[in-house]
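K.L.:
quick one: sequence plus predicted model below, questions after.
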Amino acid sequence: MQETVKTPLEMLDHWVDVQGDKIYLRQPINGQYVDFTWQQVKQKAQQLAGGLRHLGLKPGDKVAILSKNCAEWFITDFALMMGGYVSVPIYPTANASTISYVIKHSEAKAVFVGKLDYWKDQEPGVGGDILRLAMPYDTMPAQYQWDALLSVGEPLTDYPYPELDSLMTLIYTSGSTGNPKGVMHSYAGFCQTAEQVGKHLNGSSDDRVLSYLPLAHITERTYIQGSSFYIGGTVSFAESLDTFVDDVKRAKPTLFLSVPRLWTVFQQNVIAKIGATKLNVLLSIPILGGIVAKKIRTELGLNHARVLGCGSAPVSPLLLQWYRRIGMNITEAWGMSENCAYATLNYPFQANKIGTVGKAGLNCDVKIGEGDELLFKSPGNMLGYYKQPEATAETFTEDGYLRTGDCASIDADGYVNITGRVKDNFKSAKGKYIAPVPIERKLAQNTNIELMCVIGSGLPHPVALIQLSDAAASADRETIRASLKETMDLVNPTLESHEILDAMVVVSEKWEIENDVLTPTLKIKRHVLEQRFNELVDGQRKAVVKWQDEL
């Protein structure tokens, strides 16, 4: 245990002393940045902490944050640390029932509400008996508005630094298999992990990042917010989905993280503009290929990025190879809420290790346990699940390793290959176990596919459910059918006999967070799709490709 690690509040004081007038946070409002220096962030956090103390909140109280990423989210988090409160982030896309569950389970005494796209739908989940505090955006009604909170009490300037072993935050899992669990992280675990991220990625105060993936998710909290405490770089935010590309270009990120779905959408947009065949030809021409590749990187707003990352769900190696052709080496990484998301990563980038999630990070240890389950240990491992001692005990081995729930193998160089989730594996009608993730990765070579999910519990053979890309969805159906059939005919011979796909079914409804198919981190809820489709697709045979409306 690295007892010398500094808390975020100590680092805030450090950067105020070293570069207090340097811009730390950049919040776009109507297309223009509103900037906050390190000194201003500290001042506002002290004012806010004083306001919370004035309102009667006591050290140790839980305080929820329900908002999209913004400068005020960071300021609120600092204020909660100053007051000795425990932060409880909630996904800004969470539905009312999830919000209600998290607030009640965590026993939050207050909730900050901020940038939200659907606050009228979410408000019933907040309820009327909890203190609501509003960030300065169009959001649900609250007892106190931001400016009033900053002035209602005396600034809290005399506060102790948090004890390293004290509880810092409750990170609720995205709930892909049931109610979310509250993952308890101490200051020691979170801070050591965030510091190691900065070191591993060679971060410095010259780095720029864009914070847009949910801060309620541990990856954004550690890699983007957490590392910023230790490297002293600049953090910009996205204004909205409609302005996202402009937000990226304006931020000029040197470190940029995304998820497989968004990397796929970026790729599909490029192909839709240029055409797959034409792009292949252009990239094959010496000199011209380099010019075209640079133009694409510039159009994406990522021409300044020295580190590109991908995580949270399986990604096709072919997608990463495609980006490599345009000069973008994407580091695949793996982590989870229970280990502060910093676990394995392919950095420094090794092209010959595409398809793995990299090797163990600094002060991290991995090994394979019973049933090929990946076991993990690091200072960032959680304290446990809040109010769930039995689940906590089941999650750790006797020697303190985290049971990750992921099936994996480790090669001779220490690189980890995730082969699926233990709980995702299902048994066919023939009694054979099938791991869907490796099959999905093979199917992902078809760029007409945006999302897919292989199901088949209790069926004779598995079936692949397909969500088409926007371009493919509006193209000629028979052309797309032939393309999908070609892919299935290429993949099936590479599978074991019990894994062979009986069919591909193109779904009618897009998979979204709102229709309960995707988690807030865009993971697919396989059990939900199995419930909705198993009976419908049963009976499809002979590697057919059908649309849902043809069944």
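P.N.:
Okay, I see it. Numbering: from 1, shown residues only.
K.L.:
from here on, contacts and neighbour counts on C-alpha atoms
P.N.:
Will do.
K.L.:
and whichever helix or strand residue 89 is part of, what does it pack onto?
P.N.:
Residue 89 is part of strand 86-90 when elements are defined by DSSP states H and E. Counting contacts by 3 or more CA pairs under 8 Å, 6 or more residues apart in numbering; DSSP states H and E, strand 86-90 packs against strand 62-66, helix 71-83, helix 96-106, strand 167-172.
K.L.:
second structure for comparison follows:
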Amino acid sequence: MEFKLPLEQFYHWEKETPYKTYLRQPHRGRWKDLMWIEVSKQVRSMASFLMVQDLPSRSNIAICSKNSAYWVMADLAIWLSGHISVPIFPNISPTTLEILLEHSEVQMIFIEKGKDWEKMKAVFPKDLKKVFLPPHQDKMDLSWEKICSEYRPFNQNIKREGSEIATIIYTSGTTGQPKGVMHTFDSFSYAAKNVLEIINLEGEQHFFSYLPLAHVAERALIEVGSLYINASISFLENKATFPENLRKVQPTIFLAVPFIWESIQTKILQKLPQNRLSFLLKIPLLSDFIKKRLKKKIGFSRVQFAITGAAPINKELLEWYQNLGISIIECYGMTENLTYSHGNLEAPEYFGTVGKPYPHVEVQLASDGEILVKSPCNFKGYFKDPERTLNDLQGSFFKTGDLGETDEEGRLKIIGRKKDIFKTTKGKFISPKNIETPFLKSPLIKQVCVVGNGLSGPIALVVLEEIEHRLPTESIKKELFALKESINQNLQNHEQIEKVIIMKDEWNDENGLLTPTLKLKRTQIENKFKKLFDKWLKDKKEVLYEVD
């Protein structure tokens, strides 16, 4: 099959497979299946509407919504009408939203009335036209359904050039200084073509979309990838229905961040303790039965490729899943290269690395160990920020900000983030990732953030697994003390943890301490608690609660 640009793939499937289900939207426990003929009608009707809005050519149009069929159709309609899509995470703060709306110069926005709508609506410019996506709409709203019922489908197949900007993706860690990463249609096409040549998919493909489509990995793999293999996409209804939706869909490709893999493991071990699971897996005939049953119960009975990315994952966790017959490919990429960089396609061999570079990707290590990547999908610059664009490039190589090392065959191992490294008063640098990794192996701990810049020694801030809070306080302290001592035995003197602090609340995107892709916001965590650091260090106890 010839690989064309994303819009041309849309034209192909609407013509060749009009009655095949493409998008599956859940609502109150029921699924609404949209065939290509229905998707085509709605996309083309919305494109007709956009074309008569008197917008400047190639205007920026935002999408701010949870994942849904309407998100994908809005994106396609924006492209079909000759404009540029600007995804915005639906759970960002109103302050950040206001900054992004101003910086991106969007002329219109597709918006869902989510739980934070009342807070968000106050920051919208009065002249910004809003199209409201289902299901939460009022009669007076300019709604998706109303537009699709009133406008005839646009019946031409316009040609977008590969070199045109298709989208501006704002990085998930955006705060007061937005970085809008510009990508072309060529980049999407190139990434899809080459990744699909690398992996060998068999039969019909079914995707499950639950990570934010505003994030580059979900966008490139799930939305755009579906256009190149005619995969169906089923969407998550809400966080509470994740296990049920995943079991129902049984996807053929599953992409998750490490936090999700850890959460699935925790749920399994709560019902089937590790000792019993290990015993059952040692019994030859029973082992296969247990593996098949667990896969089906999770939602992995059809998974051909399981993928992890966006943050480092413990090697031991990869091995744990491998024992269940689930081989996870650890991938590495950035928003700036459309995640087209590395993948450990040799898994389960070389766990702990992100594998070799994808075809036509070049890698260099700077003198300080920073990873520099030259990818065919490297971005075209930051929107309205040529100075930062030049600063983040070294020639044609992108400066990732990650530290790494390679083996003799080019397999890359990520050591940590350059900006995360800190120095204590002992005058030596410390990479927090090297200390956090062994902490996260403990079944006690759900989250950990090691801090220590300017302190006498590192402090480990830990969030316990929910079930562990039910244990007696002194038992928890005793176990964490033993864990700290065990970890310290394998660390250099200046790296050794002085205190373990048990945090009161979990860190999440709602309290601003995780990014929308569930990565720690280290600066925000440190700033929130730094006034307590000295008090904790002076306390004689080595393990204490935040509110002791």
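P.N.:
Structure's in. What do you need? None of these values were measured; they are calculated from a predicted model.
K.L.:
what span of the second structure is the strand holding residue 89 of the first structure aligned with?
P.N.:
Per TM-score structural alignment, the counterpart of strand 86-90 of the first structure in the second structure is residues 84-88.
K.L.:
and if you look at stretch 469-487 of the first structure?
P.N.:
Alignment of stretch 469-487 of the first structure against the second structure: residues 465-483, by TM-score structural alignment.
K.L.:
just the terminal-to-terminal distance for that stretch.
P.N.:
By CA to CA, to the nearest Å, the extent of stretch 465-483 of the second structure from end to end equals 15 Å.
K.L.:
also stretch 352-372 of the first structure?
P.N.:
With CA to CA applied, stretch 352-372 of the first structure spans 23 Å between its terminal residues.
K.L.:
quick revisit: check the offset of the match of stretch 469-487 of the first structure from the chain's centre.
P.N.:
In this view, stretch 465-483 of the second structure has its centroid 31 Å away from the chain centroid, taken as CA atoms, centre = their mean, to the nearest Å.
K.L.:
for residue 540 of the second structure, give its distance to residue 498 of the second structure.
P.N.:
In this view, residue 540 of the second structure and residue 498 of the second structure are 11 Å apart by CA to CA.
K.L.:
for residue 114 of the first structure, find the nearest of the helices and strands packed on strand 86-90 of the first structure.
P.N.:
Of all those, it is strand 62-66 that lies closest to residue 114 of the first structure, at 6.4 Å by CA to CA.
K.L.:
what's the angle from that closest one to helix 96-106?
P.N.:
Strand 62-66 of the first structure runs at 160 degrees relative to helix 96-106, counting by axes from the mean of the first three to the mean of the last three CA atoms, to 10 degrees.
K.L.:
what stretch of the second structure does strand 62-66 of the first structure fall on?
P.N.:
Taking TM-score structural alignment as the measure, the second structure aligns residues 60-64 with strand 62-66 of the first structure.
K.L.:
what about that stretch, distance to the chain center?
P.N.:
Put simply, stretch 60-64 of the second structure sits 19 Å off its chain's centre (CA atoms, centre = their mean).
K.L.:
next: stretch 388-404 of the first structure.
P.N.:
Averaging C-alpha positions (CA atoms, centre = their mean) puts stretch 388-404 of the first structure 23 Å from its chain's average.
K.L.:
identify, by residue count, the longest strand of the second structure.
P.N.:
Ranked by number of residues, the top strand in the second structure under DSSP state E is strand 397-406.
K.L.:
for the next helix-or-strand element following that strand, packing partners?
P.N.:
If you walk from strand 397-406 of the second structure toward the C-terminus, the next helix or strand you reach (DSSP H and E) is strand 412-417. For strand 412-417 of the second structure, the packing partners by 3+ CA pairs under 8 Å, 6+ apart come out as strand 397-406, helix 432-440.
K.L.:
I am finished for the moment; much appreciated.
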